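Trainee: next input, structure requested:
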Amino acid sequence: MDDARSLESVRTSYGTRAADYITALGSITQAHPDDVALIQQWAESLDGPVVDVGCGPGQWTDLLRSMGVEACGVDPVPEFIESARDTYPGARYRVGRAERLSVDSGTLGGVLAWYSLIHTAPEHIGAPLAEFARCLRPGGGLALGFFTGPTVEPFDHAVTTAYYWPMDTFTAEVEAAGLTVTRTAMRTGSGHRPHGALLATR
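Mentor: Below is the predicted model:
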């Protein structure tokens, strides 16, 4: 499937199930405390505005805003943007996509992409990563959350096809985009798919 059709599939699938997703994951209290702590620590090190790519219902954007970060949430699903504006009105939100953030080069202090690239096919993963690198200022930071596994492979996610990534493979993709990976973390647990997190700087 080409990138445009894949994006439309993701947008349609999430739009159809937006209410269920918002109920299940739309509050920061539903996030794993280790993830909240990691992103808070990461955000404290940033200087400049941050774009929360694939912001969904806006819970992570609002967390950043609560820390005094100039945060903007971007998501391709209009239903999520509408919910974010209603539920977390303190931050800015707009419809957009990871491959085209519509910001000037070298202007962002940070990009948060927490599980927002899980549906991007491996052959297309370089495009959003290159866009993140373009938008970050020198010293700016990237935080990624994703599903990790021993090989790059698709699986049947509840919404639409998603992908597992080995940590070293995803690290190589991020560094190929011009970023330096500074920290990685993995977590497994009963009833949950293996989690990976990665921090990088421009």
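
Trainee: going forward, measure contacts and count neighbours with C-alpha atoms only.
Mentor: Noted.

Trainee: check contacts around the closest residue to Pro138 other than its chain neighbours.
Mentor: In space, and not counting its chain neighbours, Pro138 is closest to Arg202: 5.2 Å by C-alpha to C-alpha, 6 or more residues apart in numbering. Counting by C-alpha atoms under 8 Å, 6 or more residues apart in numbering, Arg202 touches Ala133, Leu136, Arg137, Pro138, Gly139, Gly140, Gly141, Leu142, Gly178, Leu179, Thr180.

Trainee: please generate a structure for the following sequence too, so the two can be compared:
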Amino acid sequence: MSDDDGGHGRVRASYDTVAEEYRKRIGGELAFKVMDRALLGVVLEEAAGGTVADLGCGPGHITGWLGERGPAVGVDLSPAMVAVARREHPGAEFRVGDLLALPAADGEFAAAVALYSVIHLEPGELRPAFEEMRRVLRPSGVLLVSFHLGTEVRTLDEWWGHRVAVDFRSLETDTVADLLTEAGFTVTARLERDPYPEEAPTRRGSLLARRT
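Mentor: I've put the predicted structure just below:
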């Protein structure tokens, strides 16, 4: 997308810029994220051997973890992130794409996860993004969405020594749940937790929802 497309071009360029550093700093995070692994395990059981999509996959560490346990596809806005993911996790499939126009067929995936990727969307883009996620899920497919809790919008122009231009939007659980419901999901589980010592100091929210 271009820089005029709702800021998505700026997000893409920012993640292209930090892709290698991001992998170094974040790529091993599942080792200490016990609760995240448990939630991903739920998603895998719900998928029952079907393909799981990792939407906003970054350097592909979540996709790679999923791919060791079943078929998985990672999607990310940043071509540089996708290049890193393909290099680091050659056993999984990766595609470049936007959350508002996913490169996938209707009903292609048994389940999907969107871990801290919707935080870069404008408020008015959340419901369309969830509707797009619903489109690519099979009937009764599950979606796991995780996000930073709150109402803050944090704008970065420097990230790990690199010049960037990206907003991080904290979200409220009820707001996300309502938007998922409006988009055609039934929310089946909610989780809020404190950060791990290794994480940025923000509370985290996760919602598990089923396509209706």
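
Trainee: got a TM-score for the two of them?
Mentor: After superposition, the two chains reach a TM-score of 0.91 (TM-score structural alignment, normalised by the length of structure 1), with 198 aligned residues with a C-alpha RMSD of 1.8 Å.

Trainee: returning to what we had before: possible to save the contacts of Arg202 of structure 1 as CSV with neighbour count, secondary structure and distance to Asp104 of structure 1?
Mentor: CSV is the format used below for the contacts of Arg202 of structure 1 (neighbours: other C-alpha atoms under 10 Å; DSSP: H, G, I helix; E, B strand; the rest coil; distance: C-alpha to C-alpha, whole Å):
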residue, neighbour count, secondary structure, distance to Asp104 of structure 1
Ala133, 26, helix, 12
Leu136, 27, strand, 9
Arg137, 20, strand, 10
Pro138, 15, strand, 13
Gly139, 18, strand, 16
Gly140, 25, strand, 14
Gly141, 28, strand, 16
Leu142, 30, strand, 16
Gly178, 16, coil, 17
Leu179, 25, coil, 18
Thr180, 18, strand, 21
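
Trainee: what's the farthest-apart pair in those?
Mentor: Spatial extent of those (C-alpha to C-alpha) is set by the pair Arg137 and Thr180 at 13.2 Å.

Trainee: where along structure 2 do the strands fall?
Mentor: Secondary structure of structure 2 (DSSP state E): strands located at 52-55, 72-76, 93-96, 109-115, 137-148, 153-159, 162-169, 185-193, 204-211.

Trainee: go through these and name the closest to Val34 of structure 2.
Mentor: strand 185-193 (11.8 Å).

Trainee: now that closest one and strand 137-148, what's the angle there?
Mentor: 30 degrees (axes from the mean of the first three to the mean of the last three C-alpha atoms, to 10 degrees).

Trainee: just give me how far strand 185-193 of structure 2 sits from the chain centre.
Mentor: 16 Å (C-alpha atoms, centre = their mean, to the nearest Å).

Trainee: likewise stretch 15-29 of structure 1?
Mentor: With C-alpha atoms, centre = their mean, you get 15 Å for stretch 15-29 of structure 1.

Trainee: residues in contact with stretch 27-36 of structure 1?
Mentor: Ala24, Leu25, Gln59, Trp60, Leu63.

Trainee: could you identify which of the residues you listed has the most neighbours?
Mentor: Trp60 (26 neighbours; other C-alpha atoms under 10 Å).

Trainee: show me what contacts the spatially most central residue of structure 2?
Mentor: What sits nearest the mean C-alpha location of structure 2, by C-alpha atoms, centre = their mean, is Ala114, with 2.8 Å. Residues counted as contacts of Ala114 of structure 2 (C-alpha under 8 Å, 6+ apart) are Asp54, Leu55, Gly56, Cys57, Leu143, Leu144, Val145, Ser146.

Trainee: quick check: longest helix of structure 1.
Mentor: helix 3-16 (DSSP state H).

Trainee: by contact count, what packs against that helix?
Mentor: helix 78-87 (3 or more C-alpha pairs under 8 Å, 6 or more residues apart in numbering; DSSP states H and E).

Trainee: if we use 10 Å, what do you get?
Mentor: Helix 3-16 of structure 1 sits against helix 18-25, helix 78-87, with contacts defined as 3 or more C-alpha pairs under 10 Å, 6 or more residues apart in numbering; DSSP states H and E.

Trainee: who touches the last one?
Mentor: Pointing back at helix 78-87 of structure 1 there. 11-12, 14-19, 21-22, 26-27, 54-59, 61-62, 73-75, 89-96 (C-alpha atoms under 10 Å, 6 or more residues apart in numbering).

Trainee: need the buried ones from these selected in PyMOL.
Mentor: Entered in PyMOL, the line below selects the buried ones among these, by 16 or more other C-alpha atoms under 10 Å:
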select buried, resi 11+12+14+15+18+21+22+26+27+54+55+56+57+58+59+61+62+73+74+75+91+92+93+94+95+96
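
Trainee: coming back round to it: in JSON lines, list the contacts of Ala114 of structure 2 along with distance to Ala80 of structure 2.
Mentor: Below are those laid out as JSON lines (distance: C-alpha to C-alpha, whole Å):
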{"residue": "Asp54", "distance to Ala80 of structure 2": "16"}
{"residue": "Leu55", "distance to Ala80 of structure 2": "15"}
{"residue": "Gly56", "distance to Ala80 of structure 2": "13"}
{"residue": "Cys57", "distance to Ala80 of structure 2": "12"}
{"residue": "Leu143", "distance to Ala80 of structure 2": "25"}
{"residue": "Leu144", "distance to Ala80 of structure 2": "25"}
{"residue": "Val145", "distance to Ala80 of structure 2": "23"}
{"residue": "Ser146", "distance to Ala80 of structure 2": "23"}
